[in-house]
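J.: Give me coordinates for this.
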Amino acid sequence: MSRLAAVRAASGRISRHRVSSIVICVVLLASTASAVLGLALLAAVDAPFRRAFAAHDGADVTVTVDTSRAGGKQLSATGTLAGVTAVAGPYPEATVRITFGGLALGPRVLAARPSPDGPVDEVTLSAGHWPTGPGQVVLYSGDAGPGEVGDRATVTGVPGVRSLTVVGFASSVTGTADGWVAPAEVSRLRGGGTPPTAQLLYRFADAGTDSQVAADIAEVEHALPAGAVTGAVSWLDRERKAAGNSAVMQPFVVAFALICLAMAVLVVANVISAAVVAQYRRIGVLKSIGFTPAQVAASYLLRIGTPALAGCVAGAVLGNLAAIPVLDHASGIYGVGRPHAPLWTSAVAMAGMLTLTMLAALGPALRAGRLPAVRAIAAGRAPRPGRGYLVHRIATRLPLPRPVGIGLAAPFTRPVRGAVTVAAIAFGATAVMFAVGLTSALGRVEQAQTLSRTVPVQLRPVDGHVVPSAVQDAQAVSALRARPGTKRFTAVYGGDTATAVGVPGIARPVTAEIFGRDASWLGYSMIAGHWYGMPGQVVVDSAFLTDSGLAVGDSTTVSLYGAGTSATTVRIVGEVFAPHETPWLYTGAQTLPGLATRQHLQGYDIALKPGTDPGAYARAVNSQLGNGSRWAAVMPQGSGFYAVATSLITLLAAMVTIGASLGVLNTVLMSTRERVHDLGVFKALGMRPGQSLAMVVSQTAVPALIAALIAAPAAITLTDITVAAMADTAHSGVPADFTQVFPLPRLAVLSLGALAVALAGALPPAAWAARARPATALHTE
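T.: From the prediction side, this is the model:
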């Protein structure tokens, strides 16, 4: 036979068995799309900050200056200092309180920039346009919330209540400001008596370490009059913050991407292998009319390869389309603009899936090519004698309708195909269970990091550089106590470099966060031990234990910087889940009274009574405090990662589940076509459509039960491994409740997912069997 004959044989099979070809195409589409998405995310989390920093000319140092102490010429002259490679500004700025989209955003720094471009810190617009006149503002993209371009933002903290029209949203890779206005707007946003300030953005030749950045800042300070520099922020601080935000995301992306790829590989291999085995009879016919073993294998590989190639190409397109919104959301987490899926991700995904498909088909096709024609026809025509008869006899004795008994015994006549069905259902059910478990675990991680459920409202200073007076502090406490929705609140001190302490065995400073009252209700998750309950007790993060070599239950001393030789002996009673790059310590004001002072007051964490609306509560407190107050009630903004992660989990799980359902459809369809003669006989003897439907659907009942028993422990194990990997990358331990997300009632309900996957795949062939007339069924055979 010629090569053309092999091609014709393959193309004939594609046109005749359209359903099988469509199944292969769609399975490869879903698998390739998930592979592209996973690889794109892996590429996106590979040092995203540094790549974006270079692409958008991020500022090495953001210096805030008092323009009443330094004139324009003096500020411009700093651009010629040794080591300065670029400078932008000065951009006048004002710190105000903003309410937008119904949320009290709290203190925000608004800078006056004529355009988003510039030699340093190019601002990336994600929506709208740059301010063109007074009364307009562009907000940081992370503050969008439920608001939209064109909505009004209320500004308080300045004489009179003002509002600005939000004309756009943007992000700065180095976070130089929280919003941008036209140059003429800043003077109207400054409160009375507030000194005029502006920001200068610098890039230096050497700014790769903290010591180099400190030297750069000192050079600028020395070039300006004394007291002109009121603050300076290093790009390294911004990088560490971005790394902290992504510490949880990176292992999640890696873990789920690898799991999704593994599931896709197995589903594709099962579907293709089953399809090859199903065509043994056809291969036997081809050999009987003169096809050589090589031509038989080539014709079948071509028949598999054509729809597989179409599925891979379509999957690459779908994967790139799906990556657009996911990467767009991820860019908001890092503040890095709009990343895109690299071209290599599509090429690698398509090549990998197509290679996998051909390897899965090659082995069975070569074996079939070597089979004698008679044996190949027999292998594809009917199961081996004796297979499934015992199960059939047992099924007939069960108190079940006869069609159901026949269907239950059907998988045992083709054990390999039954195993394929079990595997396909198990993958889909595992994906569903794993998605639910990981979403629950991430919800608990979010609560532990943001305290969003226990602390829906916080009271924070309008300007973090200005400490509220004792009178203003007393007014704030009185306002909180007077509000009917207040359940409890506690003062929070420190949490920054100003409250760093020294601990023997730890070379770097330890950040201390001090609570004024009982703080056990805040909801911090404990990895080991318990929350402190009396003076002298502290809880620490994992970095503290790693650096010190201490363990829960040990005692140590804590020294306050600048306090001479005074030291306090403390006992570590718990390890808290709080991923940080540096060691942290948490305790009460009675343990470290030297840090629980008003100059270290960070604010108040507030719990509300059930039914109290956080937004309305924050607005009421701010109204009671008045515009002149140095305090602002705000609703803490959580990381956008968790919303992105949840949608991504759902998307990837859906893709795997679709592939699994198609795998079931393929195997049930092949079984139905093989037994179409029996089906025609049954119908001729009086089997009703409903009985035919029940017979075909029940073929998946036993595989679904076995798959559920496999999927439940597999999903639990995958969740535990993924959460542990997330915590390990974040240099933290894992609280027990993060992985205890499968109580028995939930696990029982989720196990029904195996049945849902089985039904989704079995119903189309079952519906065809129910509608088919006896003559049609016999003719099809």
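J.: from here on, contacts and neighbour counts on C-alpha atoms
T.: Noted.
J.: Tell me which residue is most central in this structure.
T.: The residue lying closest to the centre of the chain (Cα atoms, centre = their mean) is Ala645, at 2.2 Å.
J.: Second chain to compare with the first, below:
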Amino acid sequence: MRATLRWAHADLRTHRGEALFIVLATAGIVASLLLAAALFGYATNPWQRVFTQSQGAHVWIHTGPSADPRRLAEVDGVTSVAGPYPTAGATLESRGTRASVELRGTVEPPAVGRPLLTAGRWLDVGAPDGVVLESSLARALWAEPGDVLTLPGTSRTLTVRGVADSAEPRYSPGERPGLVWALPSALPRTTGGQVTGLRLTDPEDTDYAVQRAVTLLGTGAVTEVSAWQQARAEAQGDNRLLGQVLGLFGLGALVAAGLAVHGAIGTRVRGHLRDISVLKAIGFTPGQVVRIFLLQHVAFALLGAVLAAALTEGLGSRIPGRLGDAVGVWQGLPGYTAALFAVPVAAVLFIAATTGLAAWRAGRVPPVPGLRAAAPLGGRLSGLARGALGLRLPSALVLGWHKAFTRRLRSLATVARLALPLLLIVVAMSAWTTMDRFHSDPEQIGLAAGLTVRADDSLSEPGVRALLARNPQVTAVHPGVEVAALAPGQTGTIALRGLGTHEHPYPFSLAEGRLPSGPDEAVAGQGLLDLLDVRVGVWIRMMVGDRPQILHIVGRSIEPENSGRVISTSMDSLRENDPELRPSLYLLQLRQGADQHRVAAALTASGHGHIDVHAVTNPADGLSPLRAVVAGLIAVLALIGLIELLTAIGGTVREGERDLLALKAIGLTPRQITAVTVTATGCTALAAVVVGTALGLPLAHWLIDAQGRSSGIGAGIARGPSPVLLVLFGVAAVLGAAALAALPAARAARRRLADTLSAVS
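T.: Sure thing, here's the model as predicted:
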């Protein structure tokens, strides 16, 4: 053991640079994985983030005005109480959109269930009509700080002072009122009741705490109870896609990081073959050699992992931008401590396993250092290389290309390890491009209409269409109706829509088949086809109330609504079964670049209170956090690729030391020898870029379309990066690799002949 430690110490002093590289590589990879975990937790669990930052209440209890909710502080397991706050129901209108709301009276932001301002300011007693809107309600009303809200039926107005996030259940039209914080003086004198928030010692005892609270106050005093599990389930339901995408990237980054570490250790062991032979010649057994390398690299890995964990814990939250915010929030989420411990431990164990394999190979090295030098230097030139030299191509380029692919297995392994992070970056760019398409071309993903209008019974169908068509920003008005239908043998319902007419058909976005053009023809979403286990071309019979409706599915449309469980036909086809059918809504197509807010406000004003205008929800709005997260993951993958590239450069330079004498003997200058190594590195990077792009593009399309199918939207939504962007990506990768290889290659080319002889002896 003493001899082992002494050799390890001597090796460390001799190869400080390699040891430092292994430590920094391990620290970089572990830090990358920790940052990826932080980004994952930050983006996939926004509700938990808001709940943690706002000290959210586990239970909100609504009571009548005569109840005494202050007694709830006496319930066992309650650590703190928010409120009670007076409440009142109301209806607010903004830009023609109405929403039912709950006005909650408060002056200062509460300590428990504190709203987190995302825009504007908090309430001010100097502005008695100011309110703060919960973010989901603000989006539904298209309201921003400074906007004026009206209360229909009254002359009163409220001014939006701010928008805030809350961990309470979100606004749902027709099901749950939106949350509005206001000064108590702004509430009607006859309040609707009170609401109290309870924060518990053990969140899992929520049901027991609610039972005790209801028993304490009396069953008749409690009007509504909402628990944190319900709010979390509603909020997390919209983040399934985000979680799946980030989970895929996290898994890919872990595999790429592990392969990068394995490549770095294998390269270092190959660089010590002469030292290993000397050790065996002086009496070291294969087991001792294995232990030397295993202990060394496990120690390096442990030092790097501890360094990464310490830096992430101490400085991670200070990183500028969203990444620092993600780390800061992640540190307050449940499971942070376990992840901070598990990720470095898993990395060290993985490195120990890969080191054991490489060390086992080192233990099999023969104790005769001269045998390796007897091998042909650089390998024999291939016929293609000899032909290229015969064409008088630059010898440095030909030899560099030959050097990059001389050892096929090793070259293929290097290309594969470098191609994996590049492949994942291509997938990430494809995801980014697909999200941009959702925003820039919504008509291609089933969102041809920008506004939905509903009119009351006082207006006739021709009158409504004429009123809407008078707006110069409206290019088309499509009458429509949506009803619930029951398919035979199904216990659930599907959405049956009639949109447009035969003369003016609605522009459905098709991924398969053709548009409906004749009577009883329809298009269906992927979710409906999967539900009924049918394909395009079949006839289906469904029940609409007590009337049967038979339709021929001639195409599959991209349907972002109702999980794709939608079948759409024309109004004329539905009227054949029900001649008295009237449109219940109108879908408006707008001119390119038209402002939805202004068009909605203008239509509302021209309708004199007889129409309600709503914006068509774009599913990409819920994916906005994914942009910053994808950018962060691209940075993590780039770091892993950089580590692998530095490993490949180190191995190429070290192996080139044996060929240095031969290259100088044939008359190559140091600059040409440097060009050989740079060209070899550039060829390796180019091969990795080609492989990563060739595999990444179809993989990205398959993954995105598979997610589209599973969500019911349907395949056909994936879009890859533009060819120009892919070319720029490839050029940057190759030029970056060549630039990184230039300095170590130049240093190696200028080594003295005596040093070169010692390296190959």
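J.: Would you pull the TM-score for this pair?
T.: The TM-score (TM-score structural alignment, normalised by the length of the second structure) is 0.75; 709 aligned residues with a Cα RMSD of 5.2 Å.
J.: Please, which helix or strand holds the residue mapped onto the residue nearest to the centre of the first structure from the second structure?
T.: Counting by TM-score structural alignment, Ala645 of the first structure lines up with Leu626 in the second structure. Element membership for Leu626 of the second structure, per DSSP states H and E: helix 624-656.
J.: packing partners for that helix?
T.: With contacts taken as 3 or more Cα pairs under 8 Å, 6 or more residues apart in numbering; DSSP states H and E, helix 624-656 of the second structure sits against helix 16-44, helix 240-271, helix 408-440, helix 670-711, helix 723-749.
J.: The longest one versus helix 723-749: what angle between them?
T.: This points to helix 670-711 of the second structure. 140 degrees (axes from the mean of the first three to the mean of the last three Cα atoms, to 10 degrees).
J.: cool, the third one as well?
T.: Between the axes of helix 408-440 of the second structure and helix 723-749, defined by the same axes, to 10 degrees, the angle is 150 degrees.
J.: what's the helix or strand following helix 408-440 of the second structure in contact with?
T.: Next helix or strand after helix 408-440 of the second structure toward the C-terminus (DSSP H and E): strand 451-455. The contact list for strand 451-455 of the second structure (Cα atoms under 8 Å, 6 or more residues apart in numbering) reads 464, 584-589, 596, 600, 610-616.
J.: Filter those residues down to the buried ones.
T.: Listed as buried from the contacts of strand 451-455 of the second structure are 464, 584-589, 596, 600, 611-616; burial here means 16 or more other Cα atoms under 10 Å.
J.: of all these, which two lie farthest apart?
T.: Maximum pairwise distance among those (Cα to Cα): 20.8 Å, between Ser584 and Gln596.
J.: just checking, what packs against the longest strand seen in the first structure?
T.: Identified as the longest strand of the first structure according to DSSP state E is strand 84-100. Applying 3+ Cα pairs under 8 Å, 6+ apart, we find strand 84-100 of the first structure packed against strand 103-112, strand 152-156, helix 186-189, strand 197-204.
J.: what's the closest of those to Val267 of the first structure?
T.: Proximity to Val267 of the first structure (Cα to Cα) singles out strand 103-112 among those, at 45.7 Å.
J.: which secondary structure elements does that closest one contact?
T.: Strand 103-112 of the first structure packs on strand 84-100, strand 179-181, helix 186-189, helix 614-625, strand 631-634, going by 3+ Cα pairs under 8 Å, 6+ apart.
J.: rerun that using 7 Å as the cut-off
T.: Applying 3 or more Cα pairs under 7 Å, 6 or more residues apart in numbering; DSSP states H and E, one finds that strand 103-112 of the first structure makes contact with strand 84-100, strand 179-181, helix 614-625, strand 631-634.
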